[in-house]
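Undergrad: below are the sequence and a predicted model for it; my questions follow.
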Amino acid sequence: IFKSEVKFQHVKHPKGHRSLHKLNRGQEIRPETEREEILSFCVCFSSTAWASYMTNSPTVIVMIGLPARGKTYMSKKLTRYLNWIGVPTKVFNLGVYRREAVRAYKSYDFFRHDNEEAMKIRKQCALVALQDVKEYLMEEGGQIAVFDATNTTRERRDLIQAFVKEYSFKVFFVESVCDDPDVIAANILEVKVSSPDYPEKHRERVMEDFLKRIECYKVTYQPLDPDDYDMDLSFIKVINVGQRFLVNRVQDYIQSKIVYYLMNIHVHSHSIYLSRHGESNHNVEGRIGGDAELSPRGKQFARALQEFIGEHKLSDLKVWTSQLRRTIQTAEELGVPYEQWKILNEIDAGVCEEMTYQMIQETFPEEFALRDQDKYHYRYPGGESYQDLVQRLEPVIMELERQGNVLVICHQAVMRCLLAYFLDKGAEDLPYMKCPLHTVLKLTPVAYGCKVEMFYLNVEAVNTHRDRPLPPGCKPRELQLEGEEPREKTHC
């Protein structure tokens, strides 16, 4: 894998922690002078190696289905999930390309199969989009491209297969089939009324035109045929928004993860409530990790959380906690059944458990500096990284997608990871998301995203948030606005 002129040596750190150093042939190791170069190499190697582990060659996911069948909804959710688990993924929505080519949409006539001029434009848009797919996968470091379009004819799908074969990409088809008129109507009203195609947003006119557009596609629609023409393709059919599935010839690990995810997302109205445990004694002392009990203010928050649930009439609410005492004690005050999940335990700080940040900086100065340079990938000696935590929490995400209303009482790092999934935050921002104590976040999935509401329950608590370190050359300065307390702001 590696060139012969480069060798690698493990260097032992305090408490047996090991990191990888890059050496030229015959060169002595000098950690104090090569630290930044080594770290940059290791981070780059770690990220690319992880993505390669997930998928050994670039994959094009091709959506199939009539309009208003939830293809874009699935595309966006799937892309968000794959990016969250560390696989660089991007959606290429053909509607965007079509709107750039044809600035003013007039009516469903544009989608008639006998409109030759429009058919040429639509094919050209597809070719341009596929070229962008190629650039993303071959030049920009992407691993998966989601081609979000109707792709309802064999001619179009054969064109896509010729494209992926030319560049040695893998291809996986996702067909959404739905014959439930209520689901289709709800999708049109929720999503299409606000589409750029309909700037006037007149509900009745949008419904009428869009239903006629669907009829245009039905004339030439050729569903995937698992028994004959398409029997050798890799695909999943999602029937009536998850009531049934048909899976055919899954090729590799990443395709199996895609199938598993699509079989777990359910389109139903529900809300997810995220809250940290009440303030703990370790929080008050500034210590991380451990299994401390609630402080007096933490117990007060638990009672306030019970009142919050009663006021919002969340009678059908499921409650999940970790197996650590501070979340369990918070849940016990609610007076409702709760489930304990070991995988919801806080990030394992290894040898740094139950230490303050000042103690870590004094005892393990190199480790303290390394974590500041790459908080997402950094792994505590004998413990975990945020990247490890994301992988650990994947089953929780799957269950949250399947369930109704759920309250998750968890920890700061865990809440950051869960929140990053729902809000589509990347690895660089995830470890610095603010999740204050004694605050409830209500997440409600909407058409192509997530609505967030924040409820502060009016119980004081310490601030456990640690800001992102300043870039080299930046200095903090005090900035006070009228009517505000002084606050830190950075400038370069």
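TA: Noted; the coordinates are in hand.
Undergrad: alpha carbons only for contacts and neighbour counts from here, please
TA: Will do.
Undergrad: who's in contact with residue 271?
TA: Taking C-alpha atoms under 8 Å, 6 or more residues apart in numbering, we find residue 271 in contact with 404-406, 442-445.
Undergrad: from the residues you listed, which is closest to residue 154?
TA: Nearest to residue 154 among the contacts of residue 271: residue 445, at 33.8 Å, using C-alpha to C-alpha.
Undergrad: tell me how many other residues crowd that closest one.
TA: Neighbours of residue 445 under the rule other C-alpha atoms under 10 Å: 19.
Undergrad: count of residues packed around the closest residue to it other than its chain neighbours?
TA: When the adjacent residues along the chain are set aside, residue 445 lies closest to residue 451, with 6.2 Å between them (C-alpha to C-alpha, 6 or more residues apart in numbering). Other residues near residue 451 come to 14 when the count uses other C-alpha under 10 Å.
Undergrad: got a list of contacts for the helix or strand residue 451 falls within?
TA: Following DSSP states H and E, one finds residue 451 within strand 449-456. Under the contact criterion C-alpha under 8 Å, 6+ apart, strand 449-456 has outside partners 422-423, 438-445.
Undergrad: here's the one I want to compare it with:
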Amino acid sequence: MKRVTNSSTEISFDSPRGGAQIYTTENGLLYHAGKLVVIMAGLPARGKSRIARLLARYLSWLGVQCDVFRVDEYIESFNSGFSMKFYEDPNTLHEHRYYQKYVNNCLTDINEFLYKQNGQVAIFDDINGTKKRRKELVNLFTKRGIKVLLIESMCTDTNIINDNIATVIKRLLKITNMDYETASSLYNKRVQAVSETYEPVDEIEYSYVKLRNYSEHVITNESNSGYLISRILFLLINIRHSTAAVYLLLSPALKYPLCDFLSATDSTAFVDTLSRAIGVMKSSKHRRSLYIPPCLEQEYISQLSRRGFKVNERIELSPVPLDEYTGFDSLKERLGEVEYGLFQKDPYRYRFINGESLCDLAIRLESLLLELEHESGDIVMMASPYVIKVLYAFFRNIPSSEIIHIPLQPSHIYRLTFLSEGAMLKEYALNEL
């Protein structure tokens, strides 16, 4: 879905595939890792879908072919009439033949993804709230030689639960003609009904990870087998609950080609415009963390600090050689025919003499991206064009082969928020605010 209004563009995107892969193989699979199905479990509004999306994005970043299969999306996308029954009749939710039909459709797509689309990790996102149900799912996949990992998301923090419920209700208002009170009442009935029959994950014969309030408390069982599961654990112990946004924009004072607006704007005017832009975008009330490369002029840092930004200078955001060129013609002139031909074959992995490739940059950024999961407030990231492009590709799940062609607008700011059904992008032109 794409909507354009005056100076802003809003885009919703759902597919977790892509993401500026750090590693790739000829057929897209990590040979030593095998196939894996992650089965999410937990009561409604406990953050299962957000965790599934974070996990898919991170694994895609590592070069793993991964996708999320969320039962709610099947129900809401393919049968809007049934969406109402889904919430009006929660007591028969798991016995309802239509519900099972959508579960089966979801499982069929998982099978097709793993065996016909070269997929490696499928994340099955549903309540999966009984031991009987989980046993059926585990047996279904293990008899095909597929590893299974259960991830249960539990919440005791009412703030997290209320935030998640509010997000679901907003989605219900978009897909049905219910008013807020009706949607809230029906959804809370569903939560209560599922709570009465829910059985926590404690099957010692399975590999599982239990999360309480995201990574506040983590319990694992038989979860140390294999590369994929170890990387999943590495991410899970770093995630936090957050409703904050991520802002991406070009830094105004680095040595690379800029549009007239940024190059002609002094520090005070730029900081004024940036603060106004974030205000227009209805940012959260938390203090905003600003991540910048260490080469930004002190004048800008002082101005930003006075405006309430918590400034973090990070070497991971330093420019790469590609940032020095005004375009591919100047790059060709500098490299020569032979080297430029090698660059064209794989721009993402072409390593400059005494410099880095975009893939090197992605590896450099990995620790910083994990660190961002600890932030509770909004995050603003300013850097050179290709650093922003790689970050943009990570958050928007754009394949590494397309990064070089991302049409990044130098005078625009990009705001990303992350929802259970995907991510939302808003793009604003700074010179129109």
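TA: Ah, there it is. Given the structure is predicted, the values throughout are model-derived calculations rather than measurements.
Undergrad: if we can go back for a sec, give me the stretch of the second structure that the helix or strand that the strand holding residue 451 of the first structure is followed by matches.
TA: Counting by DSSP H and E, the element after strand 449-456 of the first structure in chain order, helix or strand, is strand 475-479. Against the second structure, there is no aligned range for strand 475-479 of the first structure (TM-score structural alignment).
Undergrad: next secondary structure after strand 475-479 of the first structure?
TA: strand 487-491.
Undergrad: picking that back up, separate out the buried members of the contacts of strand 449-456 of the first structure.
TA: Buried members of these, scored by 16 or more other C-alpha atoms under 10 Å, are 422, 438-445.
Undergrad: include secondary structure when you put those residues into a markdown table, please.
TA: Below are these laid out as a markdown table (DSSP: H, G, I helix; E, B strand; the rest coil):
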| residue | secondary structure |
| --- | --- |
| 422 | helix |
| 438 | coil |
| 439 | strand |
| 440 | strand |
| 441 | strand |
| 442 | strand |
| 443 | strand |
| 444 | strand |
| 445 | strand |
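Undergrad: tell me the two of those residues that are most distant?
TA: 438 and 445 (22.9 Å).
Undergrad: the helices in the stretch 151-300 of the first structure, which residues?
TA: Counting by DSSP state H, counting those that start in this stretch, the segments of the stretch 151-300 of the first structure that form helices are 154-166, 181-191, 203-218, 253-262, 281-285, 296-311.
Undergrad: what's the closest of those helices to residue 357 of the first structure?
TA: helix 281-285 (10.8 Å).
Undergrad: check which residues of that closest one are buried.
TA: 281-283.
Undergrad: and residue 32 of the second structure, helix, strand or coil?
TA: coil.
Undergrad: the first structure: which residue goes with residue 316 of the second structure?
TA: Match for residue 316 of the second structure (TM-score structural alignment): residue 343.
Undergrad: could you count how many residues lie near its match?
TA: By other C-alpha under 10 Å, neighbour count at residue 343 of the first structure equals 18.
Undergrad: residue 70 of the first structure: what's it in contact with?
TA: 176, 187, 241.
Undergrad: before we move on, what about residue 206 of the first structure?
TA: Residue 206 of the first structure neighbours (C-alpha under 8 Å, 6+ apart): 192-193, 198.
Undergrad: and for residue 289 of the second structure?
TA: 309-312, 375, 377-380.
Undergrad: before we move on, the earlier item: out of the contacts of residue 206 of the first structure, which ones does the second structure keep as well?
TA: Of these, the ones still in contact in the second structure (both residues aligned by TM-score structural alignment, their matches' C-alpha atoms under 8 Å) are residue 192.
Undergrad: any chance of the contacts of residue 206 of the first structure in JSON lines, plus neighbour count?
TA: Formatted as JSON lines, the contacts of residue 206 of the first structure follow (neighbours: other C-alpha atoms under 10 Å):
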{"residue": "192", "neighbour count": "20"}
{"residue": "193", "neighbour count": "21"}
{"residue": "198", "neighbour count": "19"}
